[in-house]
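Student: prediction below, plus the sequence it came from.
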Amino acid sequence: MEEIQTITPEELQKKLEAGEKLELVDVREDEEVAAGMIPGAKHIRMGEIPVNLDYFDKDKEYIFICRSSARSGNVCYYLQDQGYKVRNMVGGMMKWTGETK
């Protein structure tokens, strides 16, 4: 299985602060995202990723986020297998110190 690319919460925060346009996808459950998501992230629950494949564009890179980075890692392997460019935010929201909304 090919390794997946990762990004740290600190790196992600720097990119967002620098105004980079990033495709962020939060795969947590509804009650988890209700406590706060990274601004600009799209919420698609992990179980709904397969039926939402038409949302993803193979020319773009997507950064996946969950609570601890375990679920988002699974999503990354799944999508990478199908030819999508993905990156997993290591440590998940437990390690995120930036703003949330």
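Tutor: Happy to help now that I have it.
Student: could you use CA atoms for every contact and neighbour count after this?
Tutor: Will do.
Student: can you give me the helices for this protein?
Tutor: Along the chain, the stretches classed as helices by DSSP state H are 9-17, 30-33, 70-81.
Student: buried residues, the first one. List them.
Tutor: Read that as helix 9-17. For helix 9-17, burial by neighbour count (16 or more other C-alpha atoms under 10 Å) applies to 9, 12-13, 16.
Student: what does the second one give?
Tutor: Residues of helix 30-33 classed as buried by neighbour count (16+ other C-alpha under 10 Å): Val33.
Student: can you check the longest one too?
Tutor: For helix 70-81, burial by neighbour count (16+ other C-alpha under 10 Å) applies to 70-73, 75-77, 79-80.
Student: put this next to the previous one:
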Amino acid sequence: MKTILSNEVNRRLSAGEQVNIIDVREPAEVLNGKIPTSTNIPLGLLEFRMNELDKKKEYIIVCQSGGRSSRAVKFLAYHGYEVTNLEGGMLAWEGKVE
């Protein structure tokens, strides 16, 4: 499974790169703050909403600590998506939140 550190994601966002981030936390968790530009698709709904994702794009998957996102990465990779797990999740995130 591919992983990426939060400081690398933050660097890419700060540089103005188009970064596709999927937050698999529950909506109540996202209310506490999310990475700007991220899209919330709770892990339990991912199977039903993965058709909203483009297999030609790369996605960074994030959750609170990295456990749920690693499950999401394995699931999406199995279905042919280009995905990377954000190591440490939101607990490791030091960038802006909205």
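Tutor: That came in fine, so what should we check first? Everything numeric in this text was worked out from a predicted model, so none of it was measured.
Student: list the contacts of the residue positioned nearest the centre of structure 1.
Tutor: Residue closest to the average C-alpha location in structure 1 (C-alpha atoms, centre = their mean): Phe64, at 1.4 Å. Neighbouring residues of Phe64 of structure 1 by C-alpha atoms under 8 Å, 6 or more residues apart in numbering: 24-27, 72-73, 75-76, 86-89.
Student: so which of the residues you listed comes closest to Gln5 of structure 1?
Tutor: Distance to Gln5 of structure 1 across the contacts of Phe64 of structure 1 (C-alpha to C-alpha) is lowest for Arg87, with 4.8 Å.
Student: neighbours around the equivalent of the closest one over in structure 2, how many?
Tutor: Per TM-score structural alignment, the equivalent position to Arg87 of structure 1 in structure 2 is Thr84. Close neighbours of Thr84 of structure 2, defined as other C-alpha atoms under 10 Å, add up to 23.
Student: list the contacts of Thr84 of structure 2.
Tutor: Contacts of Thr84 of structure 2 (C-alpha under 8 Å, 6+ apart): 1-4, 58-61, 73.
Student: Throw the residues you listed into JSON lines and include distance to Glu47 of structure 2, thanks.
Tutor: As requested, the contacts of Thr84 of structure 2 are exported to JSON lines (distance: C-alpha to C-alpha, whole Å):
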{"residue": "Met1", "distance to Glu47 of structure 2": "19"}
{"residue": "Lys2", "distance to Glu47 of structure 2": "20"}
{"residue": "Thr3", "distance to Glu47 of structure 2": "21"}
{"residue": "Ile4", "distance to Glu47 of structure 2": "23"}
{"residue": "Glu58", "distance to Glu47 of structure 2": "18"}
{"residue": "Tyr59", "distance to Glu47 of structure 2": "15"}
{"residue": "Ile60", "distance to Glu47 of structure 2": "17"}
{"residue": "Ile61", "distance to Glu47 of structure 2": "14"}
{"residue": "Val73", "distance to Glu47 of structure 2": "12"}
